[in-house]
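# here is the input, now give the coordinates:
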Amino acid sequence: MTYNSLRMRDISTHIHPQTNLALHETLGPTIMMRGEGAYVYDDDGKQYLEGMSGLWCAALGMSEKRLADVATRQLNTLPYYQNFAHRSTEPAIELAERLLKVAPVPMSKVLFQSSGSEANDTAIKLVWYYFHAMGQTQKRKIIARYRSYHGTSIASASLTGLPHLHRDFNLPLEGFLHVTCPHFYREGQPGETEEAFSTRLAEELDQLILAEGPETVGAFFAEPVMGTGGVIVPPAGYFEKIQAVLRKHDVLLVADEVITGFGRTGNWWGSQTYDMKPDIVTCAKALTAAYMPLSALLISERVYQGMRAQSEKIGVFGHGYTYGAHPVACAVGVEALRIYEEDGIIDNVPALAARMQAAMAPLADHPLIGEIRGVGLMWAVELVRDKQSKEAFAPDMQFGLGVQNRAFERGLVCRSLGTGIALAPPLICTEEQIDEIVARFTQALDASLDAYSASGGTSCG
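Here you go, the predicted model:
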């Protein structure tokens, strides 16, 4: 089977998400054939350092035999069973127990789905369901942040604060509201401190809730660190001030830990890193280290009691997915959590984070870099046309995509996100691999600067 035949078969049959479909018919795919640790290999045998853990998710790399073995055992024992109407499986029970044990705040129950979008979509439904149980049926409005990413289903995309996920899809739905992205570099005012910026954003949220009517606002969704929005780390005091507003108006906090859960920020949860006290936690991605599709909601006792009362009144909890709590996925999740804990994977993240921060620090002087930001093993640089004014490159230049492509040519997977470039290597990477990631990325930046200069500042080449 030749590369060209696979390439043409892909173009002929396969729709790729988050892709220019017309351009794909010309460019075709890069076809990955195998993975080993922090590396992946295409069908020409070229090696790439996976600097994005796939989509933030392959936390244990690409060749963890323990996960493959446990999946095989479960496939040979009970490959599938559903959890509707009082049915269950041992892997689902054990994974729920383990998740509650490591939860960032005390939680009551776990509800399983298959993706982050499904988890956030379900969380929206539970907010509505809970407030119906409380007799507060008007509490339906949901607030998120501009540049947030919560998924691409109809409801979760409505939460998401990225315009290209809304345009021509008739989204967002009515009742989904957005407030300022907490990116101090871009949104802070001249002379404003981070604390003052956080105060201003908390006041903005308070004023929005008051304007809409507190009796109509049900929940605030927040990623501890905004991932797809560009690795936006919250400014000083942000979540403390935001949570005070939510408590004032009896608005639930949903922590979207789809990216930040299971060590990405240096703790088990981003909620721990930023002292968030959520009523619901959504998680996915590293829950199984991406070896199987699985997501989960961790639900507080307060919310569970509302769900319980409502389902008793109606006669059934009218929600569920065919593959929710899939036994193979749950078995892999159990083993992934064992590895994170027993092998000290999460305990080692702060040391790797310090290495990455040190390796990236010299980029602060690069002519194309306005800001370096990050925590744990999720980092980004802000691309600027002018460091002094913070002027970004015009969107039609697609400068970030040019940097991403040059990194890919050099065997590094990174991701262009708006005006930034993100790096999020697997949690099992070595310090030497972190150094190599930054070295290859620096080469891509330098090559992009050379092309930009050669064009007289008109293109990224």
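# could you use CA atoms for every contact and neighbour count after this?
Will do.
# correct me, but Gly374 touches Glu382?
No. At 11.1 Å, Gly374 and Glu382 do not qualify as touching, with contact defined as CA atoms under 8 Å.
# mind telling me what element the closest residue to Asp206 other than its chain neighbours is part of?
Leaving aside its chain neighbours, Asp206 sits nearest to Val245 (6.0 Å; criterion: CA to CA, 6 or more residues apart in numbering). With secondary structure defined by DSSP states H and E, Val245 is part of helix 238-248.
# give the other helices and strands that that helix contacts.
In terms of contact count using 3 or more CA pairs under 8 Å, 6 or more residues apart in numbering; DSSP states H and E, helix 238-248 is assigned the packing partners helix 194-212, strand 252-256.
# and the ones you listed: which comes nearest Val102?
Closest approach to Val102 among the helices and strands packed on helix 238-248 (CA to CA): strand 252-256, 15.1 Å.
# so after the closest one, what's the next helix or strand?
In the C-terminal direction, the helix or strand that comes right after strand 252-256 (DSSP H and E) is helix 270-273.
# which residues does the closest residue to Asp42 other than its chain neighbours contact?
With sequence-adjacent residues excluded and distances taken as CA to CA, 6+ apart, Asp42 is closest to Met32, at 4.1 Å. For Met32, the contacting residues are 40-43, taking CA atoms under 8 Å, 6 or more residues apart in numbering as the criterion.
# so can I have JSON lines of those showing distance to Tyr129 and secondary structure?
Putting these into JSON lines (distance: CA to CA, whole Å; DSSP: H, G, I helix; E, B strand; the rest coil) gives the following:
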{"residue": "Val40", "distance to Tyr129": "43", "secondary structure": "strand"}
{"residue": "Tyr41", "distance to Tyr129": "46", "secondary structure": "strand"}
{"residue": "Asp42", "distance to Tyr129": "46", "secondary structure": "strand"}
{"residue": "Asp43", "distance to Tyr129": "49", "secondary structure": "coil"}
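# another one to check against the first:
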Amino acid sequence: MNYTDKNMQDVWKKDKDHHIHPWTDFATFEDTGAMILSSGDKAHVVDGEGKKYLDGIGGLWCVNIGYGRQEIAQAMADQVMKIPYYSAFGHHTTQPAAELSAKLAELAPGDLNHVLYGCGGSVANDTAVRLVHFYFNQLGKPTKKKIISRVDAYHGSSYMTMSITGVKFDHIGFDVEKDLVHHISCPNPYRRPEGQSLEAFCDEKVQELEDKILELGPDNVAMFFAEPIMGAGGVIVPPPGYHKRTLDVCHKYGVLYISDEVVTAFGRLGHMFASEEEFGIVPDIITCAKGLTSGYIPLGATIISDKIYNVINKPQAEGALFTHGYTYSGHPVSCAVALKNIEILEREKICDNAKTMGAYFESQLRNLMDLPIVGDVRGKKFMICIENVADKETKELIDAKAKVGDRIANHCEDAGLLVRPLAHMNILSPPLILTKENIDFLVSTLRTAIEKTISDLKTEGFL
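As a prediction, this is how the structure comes out:
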């Protein structure tokens, strides 16, 4: 990328030479480097050359309240001047950590009243694993350790959470834990067998979970991880009733149900938490991050039920401690930002905007189904995936060498819109403050980008 500004060119080169990016394509990075984002306002970001883009990615499922919030900056500054940090180990705390814990307990469903903090979603899910193992040890069930997850699920990038992640592409070249972690198939209605009803598909997936628990042995299975809507795996919305029925199966065998709301919490589906409001379940644990601070500062939380807390809060041996937590657990600046972020979400009724504008967003994007390569438009509110195929009838994919998702994203970028490419798909997770005008621009720009991509693919013989 050639920046005309010498300072930006210098930044670009320093980044390319020294910054290892997550999910980097090393085959192209040496030549292309990274786009420098220099500023943002509301639903837009600006690159190092001064070009403005509507952010259809929300940073990465993150910037729910939009960019440029002075209140957040002030909350950071105020807390830094009061006390920027103190360890939460043992018998110390800060006011923001205490206040946020109470607020999350108020917002979370059922008896999920207790909070452990970390720096993001991976840590929140890692904490859930360690906590559940400890819980069953305390109950005298030391064999109850195994974890069930799903193909195409995404739960993080630590060693354990990447093992729980079921996106096989992400495992290439890396080691993962294969004894503790077991996967059942993805509940993707779009890819169900031809002629199978949604009800029969749901029956099959629920039975598969029960069969897996029985295969591994109920005395050995500790937990089931489930995103309410699977995000990085392609925005998979399971069939109606799936979550309620899988939770019932888990509880039948004493398996804890972990709802990974790292993406879905704090408004993305129009609710502070989606588990109960959208899917009718009260899980044993909810993990969250991203929208908790709208990405303004790192923070994640693992919210647990009274049932779990009342077991783990008993000393397991004389003089023993609850030896879990992190240097930055309950970081006061991060907690102060989360409190201000939640205040903004509530005061400005951003969840309501996500419901009304999100419904409009869904309906307008579904109009793209008239395009010959758009096989599926799925998701809810401000969490949508467009799946592109070579043949709508057979759902056959376009040759991977065509990099159709990248092509569409590149055409969008040229026109001032950022969307996320994921193989043959494009994912949209914009700030929750989008207006009708923003949505109309996004959808029309995306339509043009897909049309240009179709033309490119025909010219190059991919279609």
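# quick revisit: give me the stretch of the second structure that the helix holding Val245 of the first structure matches.
Taken onto the second structure by TM-score structural alignment, helix 238-248 of the first structure occupies residues 242-252 there.
# residues making contact with the matching stretch?
When contacts are defined by CA under 8 Å, 6+ apart, stretch 242-252 of the second structure is touched by residues 202, 205-206, 209-210, 223-224, 228, 256-257, 279-281, 283.
# so Ile433 of the second structure makes contact with Asn353?
Yes. At 6.8 Å, Ile433 of the second structure and Asn353 qualify as touching, with contact defined as CA under 8 Å.
# who has more neighbours, these two?
Remark: of Ile433 of the second structure and Asn353, Ile433 carries more neighbours, 23 against 19, as counted by other CA atoms under 10 Å.
# just give the closest residue to the aligned residue in the first structure for the more buried one, not the sequence neighbours.
Using TM-score structural alignment as the criterion, Ile433 of the second structure maps onto Ile428 of the first structure. By the measure of CA to CA, 6+ apart, the closest residue to Ile428 of the first structure outside its immediate chain neighbours is Leu60, 5.6 Å from it.
# also Ala407 of the first structure?
Leaving aside its chain neighbours, Ala407 of the first structure sits nearest to Ala444 (5.0 Å; criterion: CA to CA, 6+ apart).
# from Met397 of the first structure, how far out is the equivalent of His18 of the second structure over in the first structure?
Aligned by TM-score structural alignment, His18 of the second structure pairs with Thr13 of the first structure. Noted for Thr13 of the first structure: a distance of 30 Å to Met397 of the first structure, by CA to CA, to the nearest Å.
# the counterpart of Lys103 of the second structure in the first structure: what's it in contact with?
In the first structure, Lys103 of the second structure lines up with Arg98, judged by TM-score structural alignment. Listed by CA under 8 Å, 6+ apart, the contact partners of Arg98 of the first structure are 334, 337.
# tell me the helix or strand right after the helix or strand that Arg98 of the first structure is a member of.
Secondary structure here is read from DSSP H and E; on that basis Arg98 of the first structure sits in helix 90-102. If you walk from helix 90-102 of the first structure toward the C-terminus, the next helix or strand you reach (DSSP H and E) is strand 109-113.
# tell me what that following strand is packed against?
Checked by 3+ CA pairs under 8 Å, 6+ apart, strand 109-113 of the first structure has helix 90-102, strand 295-299 packed alongside it.
# okay, these, which one's buried deepest?
Ranked by mean neighbour count under mean count of other CA atoms under 10 Å, these are led by strand 295-299, which reaches a mean of 28.
# which residue numbers in the second structure go with that strand?
The alignment of strand 295-299 of the first structure onto the second structure (TM-score structural alignment) covers residues 300-304.
# how big is the offset of that stretch relative to the first structure?
When the first structure is superposed, stretch 300-304 of the second structure averages 0.7 Å from its matched positions, counting by mean CA distance after the TM-score superposition for the first structure.
# residues touching that stretch, excluding its own?
Looking at what lies outside stretch 300-304 of the second structure - CA under 8 Å, 6+ apart - the contacts are 104-105, 108, 112-121, 123-125, 127-128, 284-290, 292.
# just give me the match in the second structure for Ala222 of the first structure.
When the structures are aligned by TM-score structural alignment, the residue of the second structure matched to Ala222 of the first structure is Ala226.
# check Gly151 of the first structure too.
With TM-score structural alignment as the criterion, Gly151 of the first structure lines up with Gly156 in the second structure.
# tally of neighbours for that match?
Considering only other CA under 10 Å, Gly156 of the second structure is surrounded by 20 other residues.
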